[in-house]
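K.L.:
quick one: sequence and predicted model below, then my questions.
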Amino acid sequence: MAAKPSNELMATGEDAALTTAMKELTLEEGNGGNSDSSSDDSIVSVGDMGSDSEWLACKYFPEKEPEWDVDSFDGQELKIHPLVRKTYPTQELYDQYYDKRLKAFESKGFLPDPSRAIYEVYLEGRMRNHKTARDFMADLANVCVKKFNETKGKTLELVNVLRATETGGSKWKLYITFMAREYHEGPLVEYQAKVIKFLGDLQPPFPILCRPSPKPGSQN
């Protein structure tokens, strides 16, 4: 087995607890709710649920060093542990779970994905030195807009922030969706920005990307 990369994202205590809790589920399908039927092959025992490392391999991905105009989601594949299916009593419920996971994964961080510790930012919340979190997100997105204009010779202008998601701790990674004009008095176009905010402002925000939002059904 290949050695685990030293910079791989590790589970938080909460994530580890959730993983263990899921593994400890002993669920069955179609046995009428008789949990005493130990001979039923549909029951998933704790020992059959796999190791912690196997579960975490489906939850966390190697984290690349940030680089402008490079999306760390590129080249990744959605991984769901096969035994997750056993935790759903019907195929319909599992399909709903899978579709939600797939939609979040294909958004490349721009939709909430709790399975990867990516959470929605409450934009109307108060932020120090800012009226609201929305204003703070606009400032961070403008770091990416500035880099985009400088490197691509564009005149993109942010108009307003639509939504944002975040992940991380000492390095706070933000995925910001906003409306913009590509030229003066041009039509509104939806864009995405990805930026790292460092805890304590020890370093300036690091712009990762700025791009038009993909059209529905397309890939970035």
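P.N.:
Nice, I can see it. Numbering: from 1, shown residues only.
K.L.:
CA atoms for contacts and neighbours, from now on please.
P.N.:
OK.
K.L.:
which SSE is immediately downstream of the lengthiest helix in the chain?
P.N.:
What stands out as the longest helix in the chain, according to DSSP state H, is helix 133-152. Beyond helix 133-152 in the direction of the C-terminus, DSSP states H and E gives the next helix or strand as strand 157-168.
K.L.:
take a look at this one as well, against the first:
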Amino acid sequence: MATNPSDADMEKSSEHETTESTRGVYEDEEEKDEEEDSCESDQAWGFDSFDETDYESEQSDDDEEFEWNRYLCHVYNSRGFKVDSEIIPDRPFQGFRPFNFNGSFLPNISGREYMDNMANLALDKYNQLNQTNVVFDHVVRVVVKLSTGVKSYITFMARESQQGDLVEYQAKTDWKVWQRNAHAILCRPAPEMKPIPERYLPKPLPTHS
């Protein structure tokens, strides 16, 4: 014969429903956070937007066009890893710029600490995937692209063995403003930079005898 549930049973059932409901809320929040923090297509490991790309431009007598062509040539030929301040076009744009380690950055971390962390983030993934033990030593330079976050092109020195010589490496990471964490995109021994055409090389200052 069916009986009515006791007060204790009702309380237990209520607690169970509350627990399940709360768990569902937390799971939804975790899934939401994970979705917001998941890699996007341009953040996939090994993705290099400069693969199989070259920059070719016609010579121009126009100063602004020359300035822009020179900048793009340095960006493409270095794959974004070496863009000196003297070749930045004198115009407002959201492009590749050398990172100022002495400038203000995030409230709770200096620019140098952030870039050290980013280099180690990429190197940790490189070591994990290649079963190596490359050890970070120091950052040499950084180029950043600031638009919807911070995309960092980091050149750093590392040792491939405990007593080994320093070797130049490159790391690329990206953090978008809607993501909780930065994502490592690539890490590799630095390849040789494509040569810069002579017309785009910095001109030495004239000497006076």
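P.N.:
Great, that's in hand. These figures come from a predicted structure and were not determined experimentally.
K.L.:
can you pull the TM-score for these?
P.N.:
The TM-score (TM-score structural alignment, normalised by the length of structure 2) is 0.60; 148 aligned residues with a Cα RMSD of 3.0 Å.
K.L.:
rewinding a little: quick one: the longest helix of structure 1 aligns where in structure 2?
P.N.:
Helix 133-152 of structure 1 corresponds to residues 111-130 of structure 2 when matched by TM-score structural alignment.
K.L.:
so the aligned partner of residue 65 of structure 1 in structure 2, which of the three states?
P.N.:
Mapped onto structure 2 by TM-score structural alignment, residue 65 of structure 1 lines up with residue 42. Under DSSP: H, G, I helix; E, B strand; the rest coil, residue 42 of structure 2 falls in the helix class.
K.L.:
tell me how many other residues surround residue 95 of structure 2.
P.N.:
Per other Cα atoms under 10 Å, the neighbour tally for residue 95 of structure 2 reads 16.
K.L.:
returning to what we had before: residues of the longest helix of structure 1 that come out buried?
P.N.:
133-148 (16 or more other Cα atoms under 10 Å).
K.L.:
quick one: the strands in structure 1, in order.
P.N.:
119-120, 157-168, 171-181, 188-198, 206-212 (DSSP state E).
K.L.:
run through who's touching the first one.
P.N.:
Yep, that's strand 119-120 of structure 1 we're talking about. 111, 112, 113, 163, 164, 165, 166, 167 (Cα atoms under 8 Å, 6 or more residues apart in numbering).
K.L.:
if we go to 6 Å?
P.N.:
Contact with strand 119-120 of structure 1 is made by 112, 165, 166, as judged by Cα atoms under 6 Å, 6 or more residues apart in numbering.
K.L.:
what residues in structure 2 pair up with it?
P.N.:
Using TM-score structural alignment, strand 119-120 of structure 1 pairs with 97-98 in structure 2.
K.L.:
by how much does the matching stretch deviate from structure 1 on average?
P.N.:
The superposed stretch 97-98 of structure 2 is, by mean Cα distance after the TM-score superposition for structure 1, a mean 0.7 Å from where its aligned residues fall in structure 1.
K.L.:
chain center to that stretch: distance?
P.N.:
13 Å (Cα atoms, centre = their mean, to the nearest Å).
K.L.:
and residue 145 of structure 2, how far is that from residue 80 of structure 2?
P.N.:
Distance from residue 145 of structure 2 to residue 80 of structure 2, counting by Cα to Cα, to the nearest Å: 9 Å.
K.L.:
between the two, which is the more surrounded one?
P.N.:
For residue 145 of structure 2 and residue 80, the more surrounded residue by other Cα under 10 Å is residue 80, and the numbers stand at 25 against 18.
K.L.:
need the counterpart of that one in structure 1.
P.N.:
Checking TM-score structural alignment: residue 80 of structure 2 goes with residue 109.
K.L.:
ok, back up a step: gap between the longest helix of structure 1 and the chain center?
P.N.:
Taking mean C-alpha positions (Cα atoms, centre = their mean), helix 133-152 of structure 1 and its chain are 20 Å apart.
K.L.:
just stretch 153-169 of structure 2 next, same as before
P.N.:
With Cα atoms, centre = their mean, you get 18 Å for stretch 153-169 of structure 2.
K.L.:
and it, which stretch of structure 1?
P.N.:
Under the criterion TM-score structural alignment, stretch 153-169 of structure 2 matches residues 175-191.
K.L.:
cool, stretch 19-35 of structure 2 as well?
P.N.:
Against structure 1, stretch 19-35 of structure 2 falls on no residues (TM-score structural alignment).
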